[in-house]
Every structure is written in C-alpha cells, then in structure tokens.
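Peer 1: Return a 3D structure for these sequence lines:
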Amino acid sequence: MNGSRILRKVRRALLLCACAVLGLRTLSALDPNHTIGQYIATRWSSRDSFPGGTINAIAQTPDGYLWIGAENGLVRFDGISFRLFDHANTPTLPPGHVLGLVVDSEGVLWVRMESPYLLRYREGRFEQTYPVELPPPFSPDRERGATAVARGVRGDILIAPPNGPLRYRAGKSTPLVSSGSAAGLAMSIAEAAEGAVWIGMRDTGVYCVRAGRASQVTGLPDQKVNALLPGTGAELWIGTDSGLVRWDGYGITDRGVPGPLARSPILALARDRDSNIWMSTPAGVARIDSNGVAIQGTAGSVPGAVRAIFEDREGNLWFGGTTGLMQFRDAPFLTYTGVAGEGGSV
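Peer 2: So this is what the prediction gives:
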C-alpha cells in the first residue's frame, strides 16, 4: 500500500514538472518589443516523435495539457512526450482528422472531427454531443455536421452546421437565427465582445447575427473567409483569401492593416495578452502590435503552412502547420551584433 502511494506521488510530481515544461522556463508573455527572430523557437515534427501529421487546431485544458487536433487524430502533449488518440486505440473517437478544438467555461475539451461529429472529452471519456441523430456506428456524412466551432464570450459553445449557427449551453443546442439566414458552409465562427455572432463562409463572405437577425456584410476583398478574431467592443478582424480587413463597428475597412497584409491570404488569426495580432500567411507568420506596426517572419521559420496559432497560459505562442508544431518563448538574454564597448563586444 505504501509503495503504491509513493508511486502515485512520484507520478503526480512528474506530471506537474512536465506541465511546467510547457512554459519552458518563462512565466511572462512574449516581449512585444522583440522581433519574431529574437524569440526562442522550439520545433517538433515526425522526426521528433510527433505522431499527428498536419496540425489543424491547438488548445489547452486547465490541467496544463496541450491538445493538438491533427491529421492522424487527437494528440496530447505534456511538455515531454506526445500521446495520440485515434479510432484504433480509442473506439469512442470517430475515425478521421481532428479539425477544431475549444475548451468551454467548465474546462471541458470539445473536439470537432472531419466527419460530422462534435465530441466532448471529460473525465477521460469522449462523448458525442452533435449531431445527436447520428449515433454510432460512425457515419462519414460530413454535410450534416458542424464545420466550425468556437467559445462564446460567456464560455458556452458556438456551433456552425450548414443549416445555421447554434449556441450550446447547459446541455442544449439553440438556434441563433430567428430572422434571415446564415446557412452555408462555415469556415469560422466567433462572438464579438458586444454580443454579435459572426460566421465566416467558404463561398459567401461573412454574416452577422444580432438579436436573432442574420444579415450578410458587404465590402470584403474575398468571399472566402478563413479566420475571424474578435477585438474590443464591436471590432472584428477578418482573414480572407485576398487579405486582412476589420469590422470597426460601422463597416468593413482596411484602416490599421499594413499594406502587405491587406493583400495577402490570411490562414489563421490569434491575439496575445498584450493585444498583438498574430496571423499566418503563405509567406510566414506576422504580428501587428497595438500601434499598427507589422513584423513578419519568413516561411522557413515556421512549420509549413500554419493553420493554428495559440497562446498558452504562460504566454508562450504555439504554431501548428503542415510539418509539425513550433513554440515561441522569450529569450532570457538577447544577442546583438555589431555593438562593441570598451570591454569588447556585447
């Protein structure tokens, strides 16, 4: 009995240490005064035992685990090792790619599959949540499932199936649209701070739902919307195949968007705790600071085409792409070249 108790304590200590490694020796956010090249980048790929393949989504649960939605299934990272969950080793998880991840206000992980299924992972079990009319055995009918999922401002879950958006709260899904229509193939869904729900479509631009009424917004540079990112108040950043724009509360504008980013395809968007906007483009990763100044990294510095950007609770940034996973963390010291003092180079 004593031996078992000691073993449990050792395992718990190892888990805490492993979760701390996710922070990799930093307790603060990335210094916004550093360029992208001045951050320490750590990469994991198939050569480093990353089992997921192409990465589509990243999230973190309250226990510290990093979760990665990937081509080969759902991957859990404890800071040291990866564990792959797939249909072969976890029959309650449908086969196929994991395309979306979100954590609700209760700390439950939601998993959006390539198939029509949306599941919750809690207490070590996967539970099918949507659609309820397609119980196992699992169906490949993607047209009946959610194509986007996000956390609402109150911690509930926004779901975007083809027939219109839903809000999942207290065990029940409720349609958001009572007037107008926001049906179609959604690529992204988000709720602004002031309560409007936005749906970015593959073919028909973006829709806004306020007080149950859906309306299509005009003025986009492209009708394919890849990513939505709420700002303060009514502000919304919109990433399209032809550039980045903003909804400023009155209309679509490219004011505040640096020129190259207003013309480049935007693949993913995220905001860090210092209100910097991070995005991925075919040219690499870019950051817009609170003054509207953009800094870009090259495509060679990121893991392929980046489809997921995530800030963990320690303030580190994670990027998931076609060739694996990458983490940015602050360097404790910066090295400057071409600067010398009386004692030699600095």
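
Peer 1: can we go C-alpha only for contacts and neighbour counts from here?
Peer 2: Will do.

Peer 1: how close does residue 167 sit to residue 173?
Peer 2: Look at residue 167 and residue 173: by Cα to Cα, to the nearest Å, they are 5 Å apart.

Peer 1: Which of the two has more residues huddled nearby?
Peer 2: A count of neighbours by other Cα atoms under 10 Å puts residue 167 above the other of residue 167 and residue 173, at 19 against 16.

Peer 1: residue contacts, that one?
Peer 2: The contact partners of residue 167, by Cα atoms under 8 Å, 6 or more residues apart in numbering, come to 156, 157, 158, 159, 173, 174, 175, 176.

Peer 1: Sort out which of the residues you listed are in strands and list them.
Peer 2: When the contacts of residue 167 are checked against strands (DSSP state E), the matches are 157, 158, 159, 173, 174, 175.

Peer 1: for the fourth one, what are its contacts?
Peer 2: Read that as residue 173. In this structure, residue 173 makes contact with 166, 167, judged by Cα under 8 Å, 6+ apart.

Peer 1: Kindly recompute the last result at 10 Å.
Peer 2: For residue 173, the contact set (Cα atoms under 10 Å, 6 or more residues apart in numbering) comprises 129, 130, 157, 158, 159, 165, 166, 167.

Peer 1: Sequence B follows; please return its structure for comparison with A:
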Amino acid sequence: MKALSSFTLFFLLYLFSSECIAQPYVKLSFPQVSDKGLKVNNDNLITFWNTENGLPQNSVNDIVQRSEGFIFFATNDGLVRFDGVRFKDYRFQDYPEMLNNRIKDLFIDKNDIIYLVTESNSISAFRDEKFTVIAQGNYRRNFGLFSVTHDGNVYYDDEQHRLIKYSGGKRTQVSVPFNTDLAQVRKMLIRDEARMIFIRTDSTFIWDNGKLISLRTRGVPGKYSLPHTTSDDNRFLLNDGLAVYEIKSGRITLLINYDQEYGEINDVLGVGSDTWYIATGSGVLQYKNGKIISVLSTLNGLPSDVIKSLLADNNGGILLGSYDAGLIRISERVFKSLNVSHGLKNESINPVLIRKNGNLLIGTNGSGVFELKDQKLINELFPGRFVWSLLETSDNSIYAGLASNKIAVKSPSGRFHDINIPIERGITPTVTTLFEEKQGIIWIGTTIGLYKLENEKISLLPSQTGITFHIHDIRRDPSGLIWIAGQDGLIRYDGKKFRRYDKNDNEGLSYVRTIFTSGDEIWLGTYGNGLIHFKNGKFTRITHRNGLFDNSISSIHLDNQGIFWFSSNKGVFAVDKREIDNVINGKETRVSFIKFGRNDGMISRECNGGFTPSSAADKNGMLYIPTISGVVFFNPAEVKKEKLSTPVIIEGYEINNSFFNFEYQRNLELPFGNDRITFYVNSPYFNDNHNLLYKYKLEGFSDSWVWQSYMNNVISFTSLPPGKYKLHVKAYYAFRENEANETSLEITVLPPFYLTGSFIFFLIIALI
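Peer 2: The predicted structure is shown next:
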C-alpha cells in the first residue's frame, strides 16, 4: 500500500471531523395582510374582506369548505383559498385547466375534490393543487346543468341536451328515467340514478326510486337553486326564489313561505333543527318557527345588502358571499359595549363600580355618573361633573371623586352635597381614589398625597408617612393590611405605621396604577413597567421581555379558572396564573397570552386607567372595563379558549427561490449545499386567530422549541449539514399547549459527493 501524502491525510481527516453549524432562521415579520374591515353591534361580530384586503374581486358567488378547514370561494376573477389570514388566488392564466376566471358555482364531494362551474358553463375539478377539465362549455348553451354526487360522480348536459355522467375519467350517456326535455330544465340535482330532481320554469319533477312526483312552484324564473353540498342523506332542499321546500323520502314539506318584501331568495342555510338564514337582495334574514325574527343589512352592519351565498364554517361562524363587498363573516360577539346607543351621553369613561344592589355605576369625563341595571340606563348622578373615582360606603352613600378638589356625595336619603378638599402648598388636588377604612372614616387619594375624612373633618397625612405623591389605588388584603399605590411606589399600612417600597426595592415601582390582592400575594399593575408580584418581602417584575402583551396595565382581575385578565392601552389580554407562577419561581422565562381588541368586538381597544375602580365584576362573573369609547363588558367564562379542530399542515418548502408544494407529505430528501430552506405551515382558523401560536423544533439539530405568532407561517433554516432530521410543528391556542395539534416531517439532507462512501472508497483505491 502506498503511503498517504500529508495533504491527503489532512483532507480526509477534515472531511470526517468538521461540523457545519446550522442556525435556525425565523422570519418574525408578519406577512403583508391588510387589516380586515370590521363592524359590530352587541349581538354579532361582522368581519369582511374585500379587494383592499387582498381579494382579486368583490363578487363572491359561491363558498365551500374542505374538511381540513380551508375556505374556497368563487369570484368573477378566479378561485380563492382562505385560511383566516391569507388569501391564495387561482386564475386560468396560471392554471389553464380552469378554462375561465368567472366562476359562478362550486361543489365539493366527500373526498374534498372541488368542482368549478364557470360562466361559460365549463366544468373542472380541483385537487392537490391541480385542475382537471371535465367539460368545456360555451356561452351558447341555454342553461348548463350540473350536479355532483357525494361520491364525486359529475352529471351535466351536453350541447345536444343529453345527460352525461363523468366518473373515473370516463364519460357515458345516461338515460333520463322519465320523459322530459333537458332543454327546458333550469336546475338539476342527482344523488344517484335512482334519485333525481329536475326543475323547469313551471314545475319540478322528482324521481325517487321509481316514483315520479310533480311539484308546481311559484318562484321567479332563474332564481331556482339547490344546495351545493353533496351530502349522502335522503334530504333535498329546493329554493324556488320565494319558498323553500324539503324533499325527503318522496315527501314534500314547505319549510319557508316567503313574501317579496326583501326580494327573491338567493340562498338558504339551515342551522339547527328550526333556524334558517336566508340570503336576499336586501340582506340576510333569520327565520325561525315560521317567521322572520331578525334582519341583518347595511342598516346594522353589513357592508352590502345583496348576498348571493351562505356557508356555516367549522368554527361556528356564518360566511356570506356578497355581490359587491367581498367575503363577510358573522360570528358571536363575546365582547360587548355600553355607549351612546345605550343612553350614555359621554363615552369617555373613567371609573366603573358594581353597587351592592348589583347596579353598575359609570363615571365619565364631563357627564357625571350613569347608573345602569341589566345594561339599561335608570339614573343619572352628578351631571356635568368630571368623575375620577367612585365609592359606595357601608351606609350605601355614593361618593364621586372629581377632577378638582371636590367629592360629590349622594346620601341614602337622596341628598346631594359636595365635600371640599383643602388646597395644600398652593396646589389644587384631584381626587383619584376613595377607600373606606371603616364606617365613618374615608381615605382620599389625590394627585398630591393622601387625605383622611373622619367626623366630617379632612386632614392631609403628614409627610412622615412617606405619602407625598400621586395616589392611584388603595386596597385591603385578606389579612387586613392596607396597601397604597401611586406614582412613586407602594406603601403598606398595618394599622400603626406606614412602610414604603419604591424603585430602590424594585425598579418597576416608579408608577403603580392598580392593586390586586389574592391570599398572601400582592399584584401591581404599572404604567410602562409591567406587572409586579410581591410575596414574603420579595418583588418580581414581569414585562414584555417575559412575553407580557403590554407593559402598561390599568386593571387586574383573576377569574375562577385561574386566568388573569388585564386591561391596557393595547386592549384586554389574559394570562394563565400558572405560567406567571412558573416565571416567578424560575421554572420558565416567558408567558403566553390571549389578546382582544377591535377584531373581537371592542369599539376601541384602548382601556382607561389611573382611576378607581378601573374594572368591576358582578355576581354573575360579568367583567366591566372602561375605555375611551364606552364600557366593554364580557364574561371570562364565555370567552372561547377552544381546542383547535383543524390539523397543522406543512404546505410546502422554498429552496433556491423555487417553491415546491406538498400537502400532508411526511418525508423530504434534499441535496447538500442549500444556503436556506423555508417551510410554509398552516392551520386554518377563523375566530380570534391572533391568539394562536406555532411552536417548532428540528429534531437532530436542536431539542429546543421555538414559538412564533400564527400570523407568521414561515419557518427557515440555514446551512443544514448532511444528516437526518425531523421537523415538528404545533399549533395551539395560547396557554393551552397541552391541547396542541402537531405534525411532523422527516428530512434527509444528502451528503456532498465527496462525502459519499463510494467516492471515499474510490479515492482510497486511487491513492493505494
């Protein structure tokens, strides 16, 4: 054997010993998706998307949903896929088998194959990102009849008005089992060749297992429609434009008897056993127990009155296809508001308070106090006053601290009077918080310090107490200690002496807005310094660096499920207390949150703070929070924190500026030498998808999970060395990772040719 040269030996040692370090690349910038339009009322949340949000065209002619959750809808400029965040367009310029961009009807079968019917009466099928031509039509055909069965058999009429069946790539002519001229038929529905419906201009013929039934309908020609789903049950719904019939097992039942006040029926959707949504040219009607119970139109939130199609999506919403305003979604509004429409004369709200009798008091900037019972205005107090704090005392008196050196009082007998706060050092104090120490003694927090009202006498606590700053909140904890928070720190009062904590104890104590006590724990919401926890003499600060949504916290509420609810300048957000405890105890470094704002029904996401009380909960758990546009209220127990029902999909990858699609693929083999590989993931969801998270890790490279927003569906890696890897991706609702849906992909990065066994073998042979 020949001796190896020193260079050759060094080269071989380098090949076998060197490591290429791959750093994961995470694209944190959000995709370019415009904000969706939004209109709300206290019953419905109405969301809509149009050309300004990425739609190719504003006419949505039909809508279907695949089992994994993607919505597909037909427009006059192509087919569109929607996942709740992103649109993907399909046009015949890129997919010639579509034949035409003007799509009028969609059908879907049990295998998630979507069938497109174009304005020129052509038919094509869409599956696995590919289109297949079934029938090429033209505009000369009178009507163009189409029907798709649950099993995916397609029936249509040809130019000679013969009935054609397309199945398994083959076309065969089918005999109509009774004498009818297809040239006179406007619509048809075929479940199989023993069950058929043919609708003519004057009547409808039903063929049901050898029995022919004739039904004379009264609708307007051209308005006949049948459901576009291909369910395999025995139920047919027939809409003739003025009535809806159920045809089942040879029996015909009139379900909806309709007058023409709102125009002809364009589509119908059944929800439950007795509720129907009716799409018309004058909005959407809700029909129940034989009568119209509500009308939704441009008068109360819809962006268009002309609705062409309806679909109930997998997440509990109703999708509307409009004639000229794009895609619309109606869903339940959990976050509701009290504003001028409920009788409030001012929507700039400061404190809110639940009285002992359950009534709600709302303090305003310049309109005094409104009293509501069951969300209805029943009384107005202190009109024209700027109210910054509210208190109901043990004798049922109502105190309102004003934006001046006054307190407005209503006694139980109904007598009104003012209490004047002395001006100190030439400074006029503003009353920011009120606290009853015991009957007859009230503490008054102001912008210059703390006063005490006792036996109708007011005195400023001396500077020796350390309380010479702007006071925001005063609370008593379960042990009886009184806590005073303000602009320069926190003070504890044990009944004898005051103990002050400031930024020397924790840097976040420079601006405390609100106090919440729970057991032996004190929680402080600050302005700009995050959340502060105090227990056993130790302060712990949690900020956006620990995952907190907003560092400015105006109010704190802990519900019965152990979830903290915070109001802030950016909206309402919630965090699981267990996650906060893990950060405090050093087990974790970050918390996850769910956030709520305009997209969830709030008129304005900006909550007001620095006034007391800055939130209030009634005996039923309803939480009221002041905002700059009225009061938002909701029940935390009713806020959906649901388990995702849709799968996580790795849709494809991009390498060397080329995209490769593969839905549901589980293995991938890549050549060596790619600087970056980017994966695109998805999990279609249509409710508050801004509260969803992705988590991923690349097994074989790192054992650490990396999380990112659902809005960012891009995962990238750079310079992966040769080897075997497994990409794991989870999608889950914030702080419910235990219910995450997960998918994985096996990845093999092939070695370069000079690291293959055959090359090394031949190299060694060559050197011998």
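
Peer 1: what are the ranges of the strands in the stretch 1-150 of the first structure?
Peer 2: Along the stretch 1-150 of the first structure, counting by DSSP state E, counting those that start in this stretch, strands occupy 40-44, 55-60, 66-70, 73-77, 82-85, 98-103, 109-113, 118-122, 125-130, 148-151.

Peer 1: what stretch of the second structure does the second one fall on?
Peer 2: Per the alignment by TM-score structural alignment, strand 55-60 of the first structure matches residues 60-65 in the second structure.

Peer 1: From the chain's centroid, how far away is the matching stretch?
Peer 2: How far stretch 60-65 of the second structure lies from its chain's middle: 21 Å, per Cα atoms, centre = their mean, to the nearest Å.

Peer 1: And for residue 100 of the first structure, nearest residue in space, chain neighbours not counted?
Peer 2: Of all residues not flanking residue 100 of the first structure in the chain, residue 112 sits nearest, at 4.7 Å (Cα to Cα, 6 or more residues apart in numbering).

Peer 1: Give me the neighbour count for that neighbour.
Peer 2: The burial count for residue 112 of the first structure: 26, using other Cα under 10 Å.

Peer 1: That one matches what in the second structure?
Peer 2: Match for residue 112 of the first structure (TM-score structural alignment): residue 117.

Peer 1: swap in residue 101 of the first structure?
Peer 2: Following TM-score structural alignment, the counterpart assigned to residue 101 of the first structure within the second structure is residue 106.

Peer 1: Also residue 181 of the first structure?
Peer 2: Checking TM-score structural alignment: residue 181 of the first structure goes with residue 180.

Peer 1: next one: residue 71 of the first structure
Peer 2: In the second structure, residue 71 of the first structure lines up with residue 76, judged by TM-score structural alignment.

Peer 1: Can you tell me the closest non-neighbouring residue to its match?
Peer 2: Nearest residue to residue 76 of the second structure, sequence neighbours excluded (Cα to Cα, 6+ apart): residue 102, at 4.0 Å.

Peer 1: shouldn't the one you found be in contact with residue 91?
Peer 2: Yes - applying Cα atoms under 10 Å as the test, residue 102 of the second structure and residue 91 come out as touching, 9.4 Å apart.

Peer 1: Compare those two (neighbour count), which wins?
Peer 2: Neighbour count, other Cα under 10 Å: between residue 102 of the second structure and residue 91, residue 102 has more, with 21 against 18.

Peer 1: May I have the residues that are in contact with the more buried one?
Peer 2: Counting by Cα under 10 Å, 6+ apart, residue 102 of the second structure touches 61, 74-79, 91-92, 116-120.

Peer 1: Which pair in these has the greatest spatial separation?
Peer 2: Pairwise distances across the contacts of residue 102 of the second structure peak at 17.3 Å for 61 and 92 (criterion: Cα to Cα).

Peer 1: Residue 340 of the first structure versus the residue lying closest to residue 70 of the first structure once chain neighbours are set aside, what's the distance?
Peer 2: Counting by Cα to Cα, 6+ apart, residue 70 of the first structure lies nearest to residue 55, which is 4.3 Å off, once chain neighbours are set aside. Distance of residue 55 of the first structure to residue 340 of the first structure, computed by Cα to Cα: 43 Å.

Peer 1: what about residue 260 of the second structure, neighbour count?
Peer 2: Residue 260 of the second structure, neighbours per other Cα under 10 Å, totals 10.

Peer 1: ditto for residue 91 of the first structure
Peer 2: Around residue 91 of the first structure there are 11 residues (other Cα under 10 Å).

Peer 1: ok, back up a step: would you list the buried entries among the contacts of residue 102 of the second structure?
Peer 2: Among these, those that count as buried by neighbour count (16 or more other Cα atoms under 10 Å) are 61, 74-79, 91-92, 116-120.

Peer 1: residues contacting residue 239 of the first structure?
Peer 2: Applying Cα under 10 Å, 6+ apart, the residues near residue 239 of the first structure are 200, 220-222, 224-229, 245-246, 261-262, 264-269, 279-281.
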